[in-house]
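Engineer: Predicted model and sequence follow; I will ask about them next.
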Amino acid sequence: MRRIHPDIQDDPDIQQAYAYPADRPWLRLNMVASADGAAWLKGLSGGLSSQGDRRIFRILRGLADVVMAGAATVRTEGYGAVKPRDAWKELRGDRPPAPPLAVVTRRLDLDLGSPLFTEAVSKTIVITCEAAPAELRAEAARVADVVVAGGDRVDMSVAVRALHERGLTRILCEGGPRLNGQLATADLIDELCLSISPLLVGGGAARILNGEAAQVELRLSQVLEEEGVLFCKYTRESTT
C-alpha cells in the first residue's frame, strides 16, 4: 500500500493515517463503492471489497469506541458481535478489548438470540425510538443496552449524544446508505473513509448515501492506493 496524497509514501503507518483527533468527539463513515458509485454488488458490499479494504476495515474497528450500523445492514451483511483481535491490544489501551456494536432500528426487528447479542464482549447497544413496540423494547433491554432516541423515528442527534454520554465519542458508522443519509441530514458526519473499487456495476444499487437531500462540505485529506483500489479520506471543511 502507498500514500499518493497529500504526499507520496510507500508502506504508510495505517494506524497513524486513520488516527482520531485527540481533542473532540468524531463520527466517521466507512464505506466501499464501485467506480460508478454503487454501494454493493449483488446486494452485498463484500463483492466490492479487497484485501487492503479489509485491512483498513479491521484497523478502523480497532480504533473506534463504538461501531454503528443500521438494522437492514446488520441483517443483510450477517453481522455478528465485534470480536477482539490481538492486533488491537495496543490500539485500544485501557478500553474494552472490542468496541460494542450499536444497531439503529425503528421497528426493533432483530433476532435477539443471535450471536450479535449472545457473543458480544462489549454489550450490544440498540438505538430505537418511542414508536417501537414497548414489549420489544423490554425484551431487547434484557440482552442489550437500549437507547430510546426520538418519538416516531430515531433522532440521530439524540442517539449520538447518548453514545457520547456513555463515553463512546469515537464513532465508526458502517452504513447502510439510509443511515448515512440520516446522519448527513442531522449534520453529524465529520469524516468519510471511502474505498473505491475499480469496477463498473450499473444496475439499481444504492449510492453510499440515500434519503433526504443533504449537503456536507468535505475536503480530500488523504488517498492511499493498493492494487488499483483507492482509499480516500474526506474530512469536514470546518474541522482540522
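Structural biologist: All right, it came through fine. Residues are numbered from 1 along each chain as shown.

Engineer: all contacts plus neighbour counts: C-alpha atoms, from now on.
Structural biologist: OK.

Engineer: Show me where this protein has its strands.
Structural biologist: Along the chain, counting by DSSP state E, strands occupy 2-5, 9-10, 26-34, 66-70, 101-104, 125-128, 145-148, 170-173, 191-197, 218-226, 229-236.

Engineer: In addition, the following structure is provided for comparison:
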Amino acid sequence: MSAVSDVTPSSPAPSLPALDVLLGPGGAGHLAGTRLEVTPREEELAAFYASPPGLHVRANMVSSVDGGAWGPDHRSGTINDAADWRVFRVLRALADVVLVGAGTARAEGYTALDVPRGLEHLRAGRGPLELAVVTRSGHLPAALAAGDRPPFVITDEHGAGIARASVPADRVLVVGPDDGARAGAPLPSQDLPSPTPGPDLRAGLAALTDRGLTRVLCEGGPHLLADLLAADLLDELCVTTTPVLVGPGPGRIVAGMPPLVAGAATGPASADPRRPRLEHLLHAGGTLAARWALR
C-alpha cells in the first residue's frame, strides 16, 4: 500500500496540462485567474513551490475525492493523473532527497532516482537527487539493495546490521528509536504497520542535514506521514485531489495507531485538529493541487 503522489517511478510521462491558478502563493489574490502554461524549464511553476533556506520537510500525496490514498491495486498510480505528474516533477527537481518508508518503496517499485529530465537547472548544482528509506527492520526492497546507487537507510540499532548487509555502511544512518512512540512489542520482520517505536525521525533528518540534504520531499506512505506529523517535523503538505471515486477499502493519506495517553494501557490521546494555512491552489480538469503550510 502506498501514497506516493505520482505514477510509479518507471512509468512514462503523460502529456502535461496547463494549471489554472485559483489562489496564488501566500494567498495572493491578484494571481487568481491566471494560468501556468507548460514550459520546458517550468520556472514559473517552481516559483509557486519555493522553500526557505535551511531544513525544509515537504510531503507530497495524492487522494481521490472520497479520501482514498490508492486505487484497487493498492498503488497510487491508479488515482493520479497528468496534472499531478506535472507538479510531482517540479517537486522532485527542487528536492535534495526523497524520503519514503520501506513499505512504500517496495509497493511502488522505487529504484535510484534521477532529476526529472529538463529540470536539472532547478537544482542549482546541488548534486544528485538522493533517496532515503525509513525502516524499522533494516530490510530493503531487492531492487534497491541490488542497485548501483544505493539509498540512505534510516534505521535504529535493531535494523542496522541487516541494512549494512544490503548497502555500504556509510549509507546507513543509525538513529535511536523514537522515544515518543509506543514500545513493548517485538520488532516486525518487515515494515508492516506496528505499534513498536520506529527510528527517531528528528535524528534521521538531522543526519541528512549533516550531509547537505536540507530540502526533504516525503512521498509516503501513510504511516511515515503520520509519524512526521506526530513528531511535528512537517513544514508543508502538498495534496493533489483527483476526480476519482474509489469507494470503501483504500486508506487515507495518513494512517496508523494514534498516540496513547501517557501512563495509560489503552485509549488514544485526544488532540485538537491542526489548522494548516492554504498557500496556493491550482486546477486542471477537475484535479486540485493544494499547498498547505504547517508553520
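Structural biologist: Sure, I can see it. Treat the numbers as computed from the prediction; the structure is a model and nothing was measured.

Engineer: want to try TSV for the strands of the first structure, with mean neighbour count and distance to residue 163 of the first structure as columns?
Structural biologist: Below are these laid out as TSV (neighbours: other Cα atoms under 10 Å; distance: least, Cα to Cα, whole Å):
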stretch	mean neighbour count	distance to residue 163 of the first structure
strand 2-5	17	33
strand 9-10	12	36
strand 26-34	23	11
strand 66-70	25	8
strand 101-104	26	9
strand 125-128	26	9
strand 145-148	19	9
strand 170-173	25	8
strand 191-197	23	17
strand 218-226	17	24
strand 229-236	20	21
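
Engineer: As JSON lines, these with distance to residue 110 of the first structure would be great.
Structural biologist: Listed next are the strands of the first structure as JSON lines, based on distance: least, Cα to Cα, whole Å:
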{"stretch": "strand 2-5", "distance to residue 110 of the first structure": "40"}
{"stretch": "strand 9-10", "distance to residue 110 of the first structure": "44"}
{"stretch": "strand 26-34", "distance to residue 110 of the first structure": "23"}
{"stretch": "strand 66-70", "distance to residue 110 of the first structure": "11"}
{"stretch": "strand 101-104", "distance to residue 110 of the first structure": "9"}
{"stretch": "strand 125-128", "distance to residue 110 of the first structure": "10"}
{"stretch": "strand 145-148", "distance to residue 110 of the first structure": "13"}
{"stretch": "strand 170-173", "distance to residue 110 of the first structure": "18"}
{"stretch": "strand 191-197", "distance to residue 110 of the first structure": "27"}
{"stretch": "strand 218-226", "distance to residue 110 of the first structure": "34"}
{"stretch": "strand 229-236", "distance to residue 110 of the first structure": "32"}
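
Engineer: tell me the helices in the first structure, going along the chain?
Structural biologist: Here the first structure has its helices, by DSSP state H, at 14-17, 51-63, 71-77, 89-92, 115-118, 134-141, 156-165, 177-185.

Engineer: which residue numbers in the second structure go with the second one?
Structural biologist: Looking back up the chat, that one is helix 51-63 of the first structure. Mapped onto the second structure using TM-score structural alignment, helix 51-63 of the first structure spans residues 82-94.

Engineer: so how far does the matching stretch sit from its counterpart in the first structure?
Structural biologist: Superposing on the first structure places stretch 82-94 of the second structure at an average distance of 0.8 Å from its equivalents, by mean Cα distance after the TM-score superposition for the first structure.

Engineer: Just name the most buried of the helices of the first structure.
Structural biologist: Mean neighbour count, computed with mean count of other Cα atoms under 10 Å, is highest for helix 177-185 among the helices of the first structure, reaching a mean of 21.

Engineer: so where is that helix in the second structure?
Structural biologist: Taking TM-score structural alignment, helix 177-185 of the first structure hits residues 222-230 over in the second structure.

Engineer: gap between residue 91 of the second structure and residue 49 of the second structure?
Structural biologist: Counting by Cα to Cα, to the nearest Å, the gap from residue 91 of the second structure to residue 49 of the second structure is 7 Å.

Engineer: How about residue 278 of the second structure?
Structural biologist: As judged by Cα to Cα, residue 278 of the second structure and residue 49 of the second structure stand 13 Å apart.

Engineer: what do you get for residue 277 of the second structure?
Structural biologist: In this view, residue 277 of the second structure and residue 49 of the second structure are 14 Å apart by Cα to Cα.

Engineer: how about the residue most central in space within the first structure, what does it touch?
Structural biologist: The residue lying closest to the centre of the first structure (Cα atoms, centre = their mean) is residue 173, at 1.9 Å. By Cα atoms under 8 Å, 6 or more residues apart in numbering, the contact set of residue 173 of the first structure is 27, 28, 29, 30, 67, 68, 69, 180.

Engineer: Which of the residues you listed are retained in the second structure?
Structural biologist: On the basis of both residues aligned by TM-score structural alignment, their matches' Cα atoms under 8 Å, what survives of these in the second structure is 27, 28, 29, 30, 67, 68, 69, 180.

Engineer: Which residue in the second structure aligns with residue 79 of the first structure?
Structural biologist: Correspondence of residue 79 of the first structure to the second structure, assessed by TM-score structural alignment: residue 110.

Engineer: cool, and residue 198 of the first structure?
Structural biologist: Checking TM-score structural alignment: residue 198 of the first structure goes with residue 243.

Engineer: Pull the number of nearby residues for its match.
Structural biologist: Using other Cα atoms under 10 Å, the number of residues around residue 243 of the second structure comes to 16.

Engineer: my read: it touches residue 67, true?
Structural biologist: No. With contact defined as Cα atoms under 8 Å, residue 243 of the second structure does not reach residue 67; the gap is 10.8 Å.
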